[in-house]
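[1] give the three-dimensional model of this entry:
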Amino acid sequence: MSGLRVINPGARATVQDSGRRGYRRHGLSAGGALDIHSFSWANKLLDNPANCACVEILLGGFEAEAETDMVIAVAGAATSIRVNGNTADGWQTVQLHKGDTIAVDPTRSGRITYLATPGGFDTTTWFGSRSVVVREQIEGIEAIQKGDILSPVHATARYQPRQVPERFRGHYSDRLTLRLVPAAQYSLFHQEDLLRLTTNTYRVSNQSDRMGFRLDGPALERAPEGIISEGIAVGSVQIPGDGKPIVLLNDCQTIGGYPKPGTLGALDAGELAQRLPGQELEFCFANLADVQNERVVFHRFFSETRWNSDGADLVWI
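    Predicted coordinates for the structure are as follows:
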């Protein structure tokens, strides 16, 4: 089946849906789109179901040729999209004709861009998901390579120009405050360290990828010693022996023995995933119910709104 023929995958491009469910007990990472906000908008632009697989492009540099007429949508990091050399912004639908080339330029702010197509990309499903976790080295679940053909589930779709309203777009150069829901070991941390964690500024280090982000900043001085290894949730903030936080993301290991003062909700984890080395952030503690309610509203918005006829805004159904 025809689709997009990859000319250059850039730094790294992988297919990601919303991730695997029910396989962490077998040692498989959840995987899935790091930034569910941008991922959800890429699919919403095409009226795709929420779980449709997109191409997750790291730092731009992606280039492909359309082998058939098709519609795509792009959302995420601040970058330019070029079709046959003509520049357009992201966060919108794009019409491609057979023979057109599309390029995603290097990002100006943010790390990740999502490229969607009607119905998602028709790649191999393993363990209930199309998501690629490169480090697990599972045959048939690999990063996108030059020459790969990325085929849409729906071969054709009616093009409708749509743009994500500015108020909904991500702005990844903004200063970030991450909300921590207290975790199982919260009570084991000394109050002075909890205060240190939430009153100081941290920076994203160079050691940051889909597994997690190491942060530079003031070390916690009296963190509890290691615990018996236990299951880890995506978004967990671990405090290793050096006292500096590690935020675990979608491709993280399934168990670990470092104590955790708190866990980020998925929306906050997605905001963090878009930040580049050197960017600053802060922590604060949050109420579990507030974080859960925000996630409920987030999903209701995408399932219970529809596009206006001009494709410039949405209304609740």
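
[2] switch to C-alpha atoms for all contacts and neighbour counts from now on
    Will do.

[3] where along the chain do the helices fall?
    36-44, 191-199, 266-273, 288-303 (DSSP state H).

[4] out of the ones you listed, which one sits most buried?
    Per residue and on average, the most neighbours among the helices of the chain fall to helix 36-44, with a mean of 25 (mean count of other Cα atoms under 10 Å).

[5] and this one, please, so the two structures can be compared:
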Amino acid sequence: MCILKVHKPGPLTTIQDGGRIGYGQYGIPAGGAMDILSLQFANVLVGNDRYEAALEITFMGPTIEFESNLIIAITGGDIFPSINNKEIEMYTTIYVNKGDILSFGHLRNGCRTYMAVSGGFGVESPMGSKSTYLRGKIGGYKGRKLNMGDSIPVDIDKSQRYIGIRKIPEELIPVFNNQYTARVIIGPEDERFTTDGIDTFLNSEYVLTNQCDRMGYRLGGPKIEHKDGADIISGGITFGAIQIPGHGEPIIMMADRQTTGGYTKIANVVSVDLPYLAQLKTGDKVRFEKIDIADAQKLLKEREMDLTKISKKFENKNLEKPIKSTRNFCIRINGKNFSVGVQEFE
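    Here you go, the predicted model:
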């Protein structure tokens, strides 16, 4: 096992994968990466399974020392990643050497960044997942966020190989802004709202309050009117479900949501838009647009086709050569920065 040494942890850095699926009946949420698209991009770039665990970094990045030569990739929110104080490119394969220091600057866009390591993190997988569920103290690194001095194991046997330089096509890289229109499927309790209430929901702008975390986002804005109260018999809660409690303001349920809830749900955000919601922060604005389930399924199928195509393209270029050493350079040409890696093979 190789080790990543944490010198500074950042405010909230955890290990997250594709989620802990199948345990909702026992009260265990699926959890996993808030931005599942960025997680998949990062893993594809380093040759992992798309849902392998990566670091989920929130708002401010950690400072990490690598104790072996490794392959990494950084995606999601842009926090100015750098190695040995030299800025590195995102959405591409990066080779690092033993002793290199990864650090981050200020937040440029989004709020969650993902760092995948070739081979994946060598932590336990309770209930089939490495994801950290903070409230339950399950998974990840000791069931908690990273702290100063932590030593994170990596499966080095799978990481010591050359896989080429991989880049996510520019047209597929998501753009994160401070306002977003999320597409939704209306229901399942839409009959519990007045016509004016649904019109308010679909035609108003809401602001993400400071009551937001991996469990849910509370929005501030125009009140949504119920017909006869907000309470219902408790039912299942999905990622992206939008509850409207008695106060009339929406709450979007996120990755670490509770498994059941007793408030009316006016709509559910479609799967392809959840990664963009995951990148919103306090003060950002969101609107909602109604689409039907057939359109939502079409959007999801198109995204899956893009990811599958990229994965297959990279697999064909997997050279599987052992790496002896790597040097990274940042070259500036005509006002544009380029990250260049030079590898020496055994």
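
[6] coming back round to it: got a markdown table for the helices of structure 1, with distance to G257 of structure 1 too?
    As requested, the helices of structure 1 are exported to a markdown table (distance: least, Cα to Cα, whole Å):
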| stretch | distance to G257 of structure 1 |
| --- | --- |
| helix 36-44 | 27 |
| helix 191-199 | 19 |
| helix 266-273 | 21 |
| helix 288-303 | 23 |
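
[7] L150 of structure 1: which of the ones you listed is closest?
    Proximity to L150 of structure 1 (Cα to Cα) singles out helix 36-44 among the helices of structure 1, at 16.1 Å.

[8] whereabouts in structure 2 does the closest one align?
    Using TM-score structural alignment, helix 36-44 of structure 1 lines up with residues 36-44 of structure 2.

[9] same check, this time on stretch 263-279 of structure 1
    Against structure 2, stretch 263-279 of structure 1 falls on residues 268-284 (TM-score structural alignment).

[10] which residues does the equivalent of D306 of structure 2 over in structure 1 contact?
    The alignment partner of D306 of structure 2 in structure 1, by TM-score structural alignment, is F301. If you count contacts by Cα atoms under 8 Å, 6 or more residues apart in numbering, F301 of structure 1 has them with W316.

[11] what distance do you get for F301 of structure 1 to I138 of structure 1?
    F301 of structure 1 sits 35 Å away from I138 of structure 1, going by Cα to Cα, to the nearest Å.

[12] what's the answer for F121 of structure 1, then?
    19 Å.

[13] between those two, who's got more neighbours?
    The residue with more neighbours, out of F121 of structure 1 and I138, is F121; 24 against 11, by other Cα atoms under 10 Å.

[14] name the nearest residue to that one, ignoring sequence neighbours.
    P152 (4.5 Å; Cα to Cα, 6 or more residues apart in numbering).

[15] what do we get in structure 2 for the one you found?
    Checking TM-score structural alignment: P152 of structure 1 goes with V154.

[16] any idea how many residues pack against that match?
    With other Cα under 10 Å as criterion, V154 of structure 2 counts 21.

[17] now do the contacts for it.
    By Cα under 8 Å, 6+ apart, the contact list for V154 of structure 2 reads 1-4, 117, 119-122.

[18] how close does the residue nearest to A155 of structure 1 when sequence neighbours are not counted get to R175 of structure 1?
    Take A155 of structure 1 and drop its neighbours on the chain: the residue closest to it by Cα to Cα, 6+ apart is M70, 7.2 Å away. M70 of structure 1 is 37 Å from R175 of structure 1, where distance means Cα to Cα.

[19] who has more neighbours out of those two?
    For M70 of structure 1 versus R175, neighbours defined as other Cα under 10 Å are more numerous around M70 (23 against 11).

[20] that one contacts H154, correct?
    No. Using Cα atoms under 8 Å, M70 of structure 1 makes no contact with H154, being 9.2 Å away.

[21] contacts only, for the closest residue to P126 of structure 2 other than its chain neighbours.
    Nearest residue to P126 of structure 2 in three dimensions, chain neighbours excluded: G139, at 6.0 Å (Cα to Cα, 6+ apart). Going by Cα under 8 Å, 6+ apart, G139 of structure 2 touches 123-126, 129-133.

[22] repeat that for L39 of structure 2.
    17, 33, 50-51, 54, 75-76, 114, 116.

[23] could you see which of the residues you listed carry over to structure 1?
    Among those, the contacts conserved in structure 1 (both residues aligned by TM-score structural alignment, their matches' Cα atoms under 8 Å) are 33, 54, 75-76, 114.

[24] got a markdown table for those, with neighbour count and distance to P222 of structure 2 too?
    Listed next are those as a markdown table, based on neighbours: other Cα atoms under 10 Å; distance: Cα to Cα, whole Å:
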| residue | neighbour count | distance to P222 of structure 2 |
| --- | --- | --- |
| A33 | 31 | 30 |
| A54 | 31 | 38 |
| T75 | 28 | 34 |
| G76 | 31 | 31 |
| Y114 | 30 | 34 |
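
[25] wait, isn't F302 of structure 1 in contact with L46?
    No. With contact defined as Cα under 8 Å, F302 of structure 1 and L46 do not form a contacting pair (11.8 Å).

[26] skip the chain neighbours and tell me the closest residue to P81 of structure 2.
    Nearest one to P81 of structure 2, counting by Cα to Cα, 6+ apart, is F104 at 4.4 Å.

[27] which residue lines up with the one you found in structure 1?
    So F104 of structure 2 corresponds to V104, using TM-score structural alignment.

[28] repeat that for G220 of structure 2.
    Match for G220 of structure 2 (TM-score structural alignment): D216.

[29] which ones are touching its match?
    Contacts of D216 of structure 1 by Cα under 8 Å, 6+ apart are 202-205, 244-245.

[30] now with 7 Å?
    Counting by Cα atoms under 7 Å, 6 or more residues apart in numbering, D216 of structure 1 makes contact with 202-205, 244.

[31] S205 of structure 1 versus that one, what's the distance?
    D216 of structure 1 is 6 Å from S205 of structure 1, by Cα to Cα.

[32] common neighbours of these two, please.
    Joint contacts of D216 of structure 1 and S205 (Cα under 7 Å, 6+ apart) do not exist.

[33] just to revisit the earlier point, would you mind giving the contacts of L39 of structure 2 as TSV with distance to G10 of structure 2 added?
    Listed next are those as TSV, based on distance: Cα to Cα, whole Å:
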residue	distance to G10 of structure 2
D17	19
A33	17
R50	25
Y51	23
A54	15
T75	17
G76	16
Y114	13
A116	17
